[in-house]
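# Attaching a predicted model along with its sequence, questions to come.
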Amino acid sequence: MARLIIIEPRSSGCLLIDRARELGHDPVVLTADRDERRVPRERLAAASEVRIVDTNDDATVLDLLKTLHEATPLGAVLPGFEHYVPVAARAAADLGLPGIDPDAAMRLHYKHLMRQAVTDAAVDQPAAVLVTEPNEVEAAVTKVGLPCVVKPVNQSGSLLVRRVDTLDEAVLAVDRIRDPAATYLGRQTLPVALVEEYVRGPEFSVEGYVHDGEAHVLCITEKMLGPEPEFVEAGHVLPADLPAGLAAEVTSYVRRVVAALGLGLGPFHAEVRVADRGPLLMELGARLPGDHIPTLLSLAQGVDMHAITLRAYLGEPVGAATPGVRRQTAGIRYFLRPEIRRFTTMTVDPRLADDPRITEISLLHSPGAEVPDPGSSSGRLGFVVATGATYQETTALLDAVDAAVVFS
């Protein structure tokens, strides 16, 4: 049994608490318990201890972890969300625990450092230019061409990521990123932006982990995106319906990216688009995939990414380093209704709601509450999770539920 730290768990990171307890460990949660940094109370109930601390203050977090370690030795420090990968890596290094190299953690979190590391390793990726001042936008757009993508370097959930078709749109997108009010999880968006080549082609995510210096790919997931110019994720289906040759090419490419970034331990979630010239990196997170993808992976292939993550960070044997056996396909579809900013009820055709292939239909916002801006993942209203014997069966069922759900 190990006493382990989970810093600010969100999304899939919340289930690390339950899984750690189920595996016989003592999970201690660090959370600010304010703004968006609130862990659901039903998840916190599984923690052996909860410490309220400003998780955005690295010095305070590191001091607290040193004190906790001196009182009762810790077995691991895990980031509960991608914003906390750097501080978890620094804490692990300071305490002599297994963890990501702190320099690699910076490359894995800050997207401009990620782009530079991949370029230095001579791995193909979209052209990108870092813009630090408004007067640099025109030169950046000229270099990468139009349309292009403007994104912040330290945010998540598609926040402030936008395709632009003109120079004026690019200037406006950079201005939004530089706005002091642009915050998430109580963190200021850095006032710099990446202007990147727009890649045409289908998008996939690659779920895997690194153990003993080797990257293992568990699954390739097909991604569905909402309408551009935003890039809000509308759904996922796994395993993706890909020809074997293309799947092998994507897998090989992602392994090269992982090596270029220096990720030496733990889970990863890589996002790539397949262009005419091959797979190209959108970004890679040293974390569990979000959007219930670990649940889909468990449903479809019997793979437990939460257990893999905990064992990797504890320095324990991870187990079989091969993808799970495909039993079925699984998918999730988010309800995108950008015209709705407030609703009181959600209704679903009972014939669909009672279908045994549907494992969950849930809301993401309370009835009557104002729905956030639809330009990021926060503006999604709810979701459905479903399984099927084939890719086509699963996607057809997700389509049917999405069309049948009514908000009023």
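Nice, thanks for sending it over.
# from here on, contacts and neighbour counts on C-alpha atoms
Will do.
# Check the burial of residue 403 by counting its neighbours.
Neighbour count of residue 403, defined by other CA atoms under 10 Å: 11.
# That one and residue 384, how far apart?
Per CA to CA, to the nearest Å, residue 403 is found 12 Å from residue 384.
# Same check on residue 6?
As judged by CA to CA, residue 6 and residue 384 stand 28 Å apart.
# In terms of neighbours, single out the busier of the two.
Higher neighbour count among residue 6 and residue 384: residue 6, with 25 against 22, using other CA under 10 Å.
# next up, a second structure to put side by side with the first:
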Amino acid sequence: MGECRKKEAIVVIGTREKNHELQIVKTLGLPIILLNTTVDLEDALEVEYPIEINLNDEESVIQKLEELSTFYELKLIFTLNEYRIITAAKISQELNVPFNLSYQAAVNCRQKKNTRKILNEFGIGNVKMNLVQEVGQLPDVLESIVFPVIVKPSNEAGSHLVQKCHTEEELYEAVRKIKERSTNWVGQQLDDDILIEEFIVGPEFSVESCTINGETRIIAITEKIVTDDNFFVEVGHVVPARLATEDELQIRNMIPLVLQALGVTDGITHTEVKVTTEGPKVIEVNARPGGDRIPNLVRAVTGYDLFELAFHISCGGSIDHLPRHDIVAHSAGIQFILAEKEGRFRVSKATLESSEVEEYHLQVDPDEEVFTTDSNYNRLGYFICYGDEREHAVQRLKNVYEQSNIMVF
């Protein structure tokens, strides 16, 4: 009697956008094995094999998939979750299952210290950097520091624990604040090294790119609006970015060099840059589509769904046949709602439900008590507007914000 053929399956590590990525993966018509820290009923019903497991325990995840490989032929690994990129790459390396990134490329993007070291070594938009592991090392680096500086953990995300420091006192406090935390937002061990970087002056943008077999295509450049205080909370995004022609050309020429230096040969990347008097400089590189609903804005303006492109690449698709939808807007923008202080939140929901708004979401209810927003993780909500030939999305965002009577009192 012949050996029973294994069933082919796709492994999804973590989820990010509710339902959307699972629906994309399902288009291939293969069973899905979903591994997540928690799996709700809705996701469980979408897949063949839902598994609740501690994703921070990579060895347990690998062991579980080794067990499943007895019954399934694991065709590929797919994740769009920033915190799970390295895990997916390690599984790919250990079990020889295809994933877009090599393990080293995943580490180079995920670990901000690696990104900075490599780009400085290649001479791509050099940014001065120091690494410390404890407060006691600060006197050794103070002589080489020119304030203001940026202090941040190497393996966190969402601008969490990132602080701009103008004085030695603020620098010491920022390092202490990071050292008080042993884990990042999802419970992974924080890297021992803390980055102290020169503050880069200039407007900020992000570049949404698609790379296949080492060839990179820029899908969109997003204009970013961030708070001007010591915490870098993103207030809004606009696609396409309003950029001078020369600045845009420099960015487009730089990104392929950045990705090549980091070892990224395939995948969707979200690269944050600032345009300076010395040319564009990289803030960080993320080996996945951007967050903050940027993929929604990009799809509306370009027709490209970054999640679909990521899966297209995973399935071996070519750069000349990228899936594309209809373009529905000349410009698109998102406005986040922040709390500048502690207090009671107020907003006119009627305005957010008007025809000017394509989508909105509130994290808190009107009249609810809120804390000051100090990272991308504790904003109060957002709304999205599209622009046309007559009125840009930025103007519509401004109109809606003013009419919504948003305040914390």
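Looks like it arrived, so ask away. Since this is a predicted model, take the numbers as computed values, not measurements.
# Next, the contact list for residue 181 of the first structure, please.
residue 188 (CA atoms under 8 Å, 6 or more residues apart in numbering).
# that's a strand at it, yeah?
No - read with DSSP: H, G, I helix; E, B strand; the rest coil, residue 181 of the first structure is coil and lies in no strand.
# Quick check: the gap between it and residue 275 of the first structure.
Using CA to CA, we find residue 181 of the first structure at a distance of 35 Å from residue 275 of the first structure.
# again with residue 205 of the first structure
14 Å.
# neighbour-wise, which of these two wins?
residue 205 (27 against 13).
# Is the more buried one in a helix, a strand, or coil?
Residue 205 of the first structure carries the three-state label strand when classified by three-state DSSP.
# Any idea how far apart the tips of stretch 119-134 of the first structure sit?
Stretch 119-134 of the first structure end-to-end distance (CA to CA) = 24 Å.
# what residues does that stretch touch?
In contact with stretch 119-134 of the first structure (CA under 8 Å, 6+ apart) are residues 112, 115, 118, 137, 140, 143-144, 171, 174-175, 191-199, 256-257, 260, 280-282.
# Could you do stretch 214-234 of the first structure as well?
157-158, 161-164, 202-210, 235-241, 247, 251, 255, 258, 264, 297, 321-324, 333-336, 375-377.
# Contacts only, for the nearest residue to residue 296 of the second structure once chain neighbours are set aside.
Nearest residue to residue 296 of the second structure, sequence neighbours excluded (CA to CA, 6 or more residues apart in numbering): residue 305, at 7.5 Å. When contacts are counted by CA under 8 Å, 6+ apart, residue 305 of the second structure touches 295, 296, 298, 299, 323, 324, 325.
# burial count for residue 255 of the first structure?
Neighbour tally, residue 255 of the first structure, other CA under 10 Å: 18.
# Is it in a helix, a strand, or coil?
helix.
# Which residue, other than its chain neighbours, is closest to it?
Looking at residue 255 of the first structure with CA to CA, 6+ apart, the closest residue is residue 215, at 6.0 Å.
# in which helix or strand would I find the one you found?
According to DSSP states H and E, residue 215 of the first structure maps onto strand 214-225.
# Next, the buried residues of that strand.
Using 16 or more other CA atoms under 10 Å as the test for burial, strand 214-225 of the first structure gives 215, 216, 217, 218, 219, 220, 221, 222, 223, 224, 225.
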